[in-house]
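In: prediction below, plus the sequence it came from.
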Amino acid sequence: MTPQDGHSHKSGFVSFVGRPNAGKSTLTNALVGTKVVITSDKPQTTRTVVRGIVHREDAQLILVDTPGLHRPRTLLGERLNDLVKTTLGEVDVVAVCLPANEKPGPGDRFIVNEMAKVKRTTKVAIATKTDLVTSEQLGEHLLAIQRLGEETGTEWAEIVPVSAKSGDQVALLQDLLVGLLPEGPQLYPDGDLSDAPEEILVAELIREAALEGLRDELPHSIAVVVEEMGLREDRPEDKPLLDIHANLYVERDSQKGIIIGPKGSRLKTIGTTSRKQIEALLGTPVYLDLHVKIAKDWQRDPRQLRKLGF
């Protein structure tokens, strides 16, 4: 590695872990400075390990967003947990997100214990959502995080309070994470924000739009598969149109009705919302064709899980 102007270049992988809805995705988006990971106030929105990439003169920080670690209830849950555990052993830094507005509980302890098993990796604790608490509450939370480290035999390289929403301390967190990376070359070309295939990012944006405003029973039951995606032929070069055909899979008839909505109104809204997001992400006008299908009890069926990309 040749240092630039006497300064060495760093590169490496950082994985955010935490209970579902601990603020991991919002933080990834804040650090990258654009929307690469879907966020939702529904737990367990993230299913794929989408990496956000932070490009700097002195470093490249690759953020691995994992599904929230949790005690599995279904085969899907077990697959997600396996995915998280393999990720933890392959990154340079694991950062656990502990929301400042909630006391660290059994779920957090479960995660920190899992982290403690991965010996080689540097461990960081991030107090997220600091905009929701007073400075006194934040002080207590930081002490609780320190205690959690002591009780689980985890040595925190850093404990950092941040608010991804207000941007408070996000730049500081970026500097601290870069400081913990090994020296190394740039791993991705400039301008790349994520190495997830575009189909996966598109499917995630459609899924996010489908989750918007839904009642609690649906989130885990929706999977989105992009069946076809390509530029429409016979279009002038200055007027491209990207055709996307995607299926939303649910487990039961009643869920299909909820997604489609009265006279198709809900599906139309999902289409409009996600199309705008996809166009913003890919920078191309999009024609989006959505269909809702039933894959009975897909979360418990290994064959269907494979088909839906898990």
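Out: Looks like it came in fine.

In: every contact and neighbour count from this point should use C-alpha atoms.
Out: OK.

In: how close does V170 get to T39?
Out: 17 Å (Cα to Cα, to the nearest Å).

In: out of those two, which sits in the more crowded spot?
Out: It is T39, of V170 and T39, that has more neighbours when counted by other Cα atoms under 10 Å, with 23 against 20.

In: sec struct for the closest residue to that one other than its chain neighbours, please.
Out: Nearest residue to T39, sequence neighbours excluded (Cα to Cα, 6 or more residues apart in numbering): S25, at 5.7 Å. Under DSSP: H, G, I helix; E, B strand; the rest coil, S25 falls in the helix class.

In: just checking, S25 touches K35?
Out: No: in this structure, S25 is not within contact of K35 by Cα atoms under 8 Å, at 9.2 Å.

In: which one of these two has more residues nearby?
Out: S25 (27 against 19).

In: how much space between that one and T66?
Out: Separation of S25 from T66 (Cα to Cα) stands at 9 Å.

In: and for S254?
Out: Per Cα to Cα, S254 is found 30 Å from T66.

In: okay, the two: which has more neighbours?
Out: Applying other Cα under 10 Å to S254 and T66 shows that T66 carries more neighbours, namely 27 against 10.

In: now the more buried one, nearest residue through space, not along the chain?
Out: Closest to T66 by Cα to Cα, 6+ apart is V49, at 5.3 Å.

In: where do the contact lists of S25 and K35 overlap?
Out: Common neighbours of S25 and K35, counting by Cα atoms under 8 Å, 6 or more residues apart in numbering, are absent.

In: any idea where the helices of the protein begin and end?
Out: 24-32, 75-90, 106-117, 135-152, 170-179, 198-211, 253-260, 265-282, 302-307 (DSSP state H).

In: please identify the most buried of those helices.
Out: Among the helices of the chain, helix 24-32 has the highest mean neighbour count (mean count of other Cα atoms under 10 Å), at a mean of 24.

In: okay, the angle between that helix and helix 170-179?
Out: Orientation of helix 24-32 against helix 170-179 (axes from the mean of the first three to the mean of the last three Cα atoms, to 10 degrees) gives an angle of 90 degrees.

In: now do helix 24-32: everything it contacts.
Out: Contacts to helix 24-32, defined as Cα under 8 Å, 6+ apart, come from residues 16-18, 35-39, 52-54, 63, 65, 97, 164-165, 167, 170-171, 174, 193.

In: and here's the other structure:
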Amino acid sequence: MTDTPDAPGAQPHRCGYVAIVGRPNVGKSTLLNRLLGQKLSITSKRPQTTRHRILGVLTRPDAQLLFFDSPGYQTRSGGALNRVLNRTSQQVAQDADVVVLVCDAAGWTAADEQLAKMLPTDRPVLLAVNKVDAVADKARLLPLVQRATNVRTFDEVVPISARTGRQVELLVDLCAARLPEGERMFEEDELTDRGERFQAAELIREKMFRLLGDELPYASTVVIEQYEELPRLRRIHATVLVERDAQKAIVLGAGGERIKRIATEARQDLERLVGVKVYLEVFVKVRSGWADSEQSLRSYGYE
């Protein structure tokens, strides 16, 4: 990027925020990772693996797109944690210049409809129909699109596969064209506004989601107690918070085997991320009711 005026006939540079929203497990985080060409958002098959606003920066010669990943919108709103995550999802959409609503090609649901009705009407909203690689008969997508467009008007409807990359570049082009004119907000080599400390907690949580499966306590989170950054080493002490002793036993596993595996796999991912050796200790503590209070949730970095 230069500070010189655009050459005659040149397209103006664009920069702005693009919100990626949708119900749980439609592939929002997989899409963000595909857009950036590397892993930034953690993924699993469990609902609401993403619990925070994650910013991913995609810099092109003609535009800088600031993608917001968001928690999956839940139609059930019981509990402080769900309320906070739903508000985060809605706020991301309100703060963006362009909104991408992601739905699953397997079908349009009541949850999709509810969220679609809540999205802003004063800015572009695109519908990305994800996982089309899993649909053999593409004619099956037509009723889905019809149901979706009966709910609201979309500026574009784009069938994509975040897993394979199918038509993802087209989605980027359509978003970029709708961003306001402006200079870059981030340097060309910057990927996110989140630091290593945040990413360490997220990677530990991802391993919990993947390794514990259906046994994972929903009301669990990861707190980084100590993060020491040395030239050739990261020394990290993390705590997994759960609400009951029985949940602690699940996370620890027999003889502590589960928490050891969680820590090992998270450490390996962290070493690939930061490019140096990582010393990681992960403890499990019981903190009853930590997810029942919005004030408590804010103290742990939510919303």
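Out: Perfect, thanks for sending it. Because the structure is a prediction, the values reported are computed rather than measured.

In: mind checking which of the contacts of helix 24-32 of the first structure are buried?
Out: 16-18, 35-39, 52-54, 63, 65, 97, 164-165, 170, 193 (16 or more other Cα atoms under 10 Å).

In: go through these and flag which are in strands.
Out: F16, V17, G52, I53, V54, L63, D65, C97 (DSSP state E).

In: for the second one, which non-adjacent residue is closest in space?
Out: Meaning V17 of the first structure. In space, V17 of the first structure is closest to V96, 4.8 Å off (Cα to Cα, 6+ apart).

In: quick one: that neighbour and V54 of the first structure, what's the gap?
Out: 19 Å.

In: L75 of the first structure too?
Out: L75 of the first structure is 33 Å from V54 of the first structure, by Cα to Cα.

In: what's the answer for V202 of the first structure, then?
Out: With Cα to Cα as the criterion, V202 of the first structure and V54 of the first structure are 20 Å apart.

In: K276 of the first structure too?
Out: Counting by Cα to Cα - K276 of the first structure and V54 of the first structure are separated by 24 Å.

In: alignment lookup: N247 of the first structure to the second structure.
Out: The equivalent of N247 of the first structure in the second structure is T239 (alignment by TM-score structural alignment).

In: wait, what's in contact with its match?
Out: V222, V223, I224, E225, V282, F283, V284, K285.

In: ok, the closest residue to it other than its chain neighbours - how many residues close by?
Out: In space, and not counting its chain neighbours, T239 of the second structure is closest to F283: 4.7 Å by Cα to Cα, 6+ apart. F283 of the second structure: 17 surrounding residues under other Cα under 10 Å.

In: what's the answer for T134 of the first structure, then?
Out: T134 of the first structure: 11 surrounding residues under other Cα under 10 Å.

In: distance check, it against H141 of the first structure.
Out: 11 Å.

In: check I206 of the first structure too.
Out: I206 of the first structure is 36 Å from H141 of the first structure, by Cα to Cα.

In: what lines up against the residue nearest to T239 of the second structure once you look at the first structure?
Out: Checking TM-score structural alignment: F283 of the second structure goes with H291.

In: and the ones in strands among the buried ones among the contacts of helix 24-32 of the first structure as JSON lines, adding distance to L88 of the first structure?
Out: Shown next, in JSON lines, are those (distance: Cα to Cα, whole Å):
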{"residue": "F16", "distance to L88 of the first structure": "9"}
{"residue": "V17", "distance to L88 of the first structure": "9"}
{"residue": "G52", "distance to L88 of the first structure": "16"}
{"residue": "I53", "distance to L88 of the first structure": "17"}
{"residue": "V54", "distance to L88 of the first structure": "19"}
{"residue": "L63", "distance to L88 of the first structure": "12"}
{"residue": "D65", "distance to L88 of the first structure": "11"}
{"residue": "C97", "distance to L88 of the first structure": "14"}
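
In: closest one of the residues you listed to D82 of the first structure?
Out: Comparing those against D82 of the first structure with Cα to Cα places V17 closest, at 13.1 Å.

In: the closest one and L98 touch, don't they?
Out: No: using Cα under 8 Å, V17 of the first structure is not in contact with L98; the gap is 9.2 Å.

In: contacts only, for K268 of the first structure.
Out: Counted by Cα under 8 Å, 6+ apart, K268 of the first structure has contacts I260.

In: now check the second structure for the residue matching it.
Out: In the second structure, K268 of the first structure lands on K260 (TM-score structural alignment).

In: so its match versus V251 of the second structure, what's the distance?
Out: 10 Å.

In: now do L141 of the second structure
Out: Distance from L141 of the second structure to V251 of the second structure, by Cα to Cα: 41 Å.

In: swap in P120 of the second structure?
Out: Noted for P120 of the second structure: a distance of 40 Å to V251 of the second structure, by Cα to Cα.

In: what do we get in the first structure for L35 of the second structure?
Out: Under TM-score structural alignment, L35 of the second structure pairs with L31 in the first structure.

In: how much space between that match and Q60 of the first structure?
Out: 12 Å.

In: please enumerate the shared neighbours of the two.
Out: By Cα under 8 Å, 6+ apart, the residues touching both L31 of the first structure and Q60 are V54.

In: so what's the residue count around E187 of the second structure?
Out: E187 of the second structure has 11 neighbouring residues, counting by other Cα under 10 Å.

In: repeat for M1 of the first structure
Out: M1 of the first structure: 9 neighbours (other Cα under 10 Å).

In: now for the closest residue in space to V292 of the first structure that isn't next to it in sequence: which residues touch it?
Out: In this structure, V292 of the first structure finds its nearest non-sequential neighbour in L248, 4.7 Å apart by Cα to Cα, 6+ apart. Contact analysis of L248 of the first structure by Cα under 8 Å, 6+ apart lists R207, I222, A223, V224, V225, L290, H291, V292, K293.

In: ok, the ones in strands among the buried ones among the contacts of helix 24-32 of the first structure vs A116 of the first structure, which is closest?
Out: Closest to A116 of the first structure, out of all of these and judged by Cα to Cα, is V17, at 12.6 Å.
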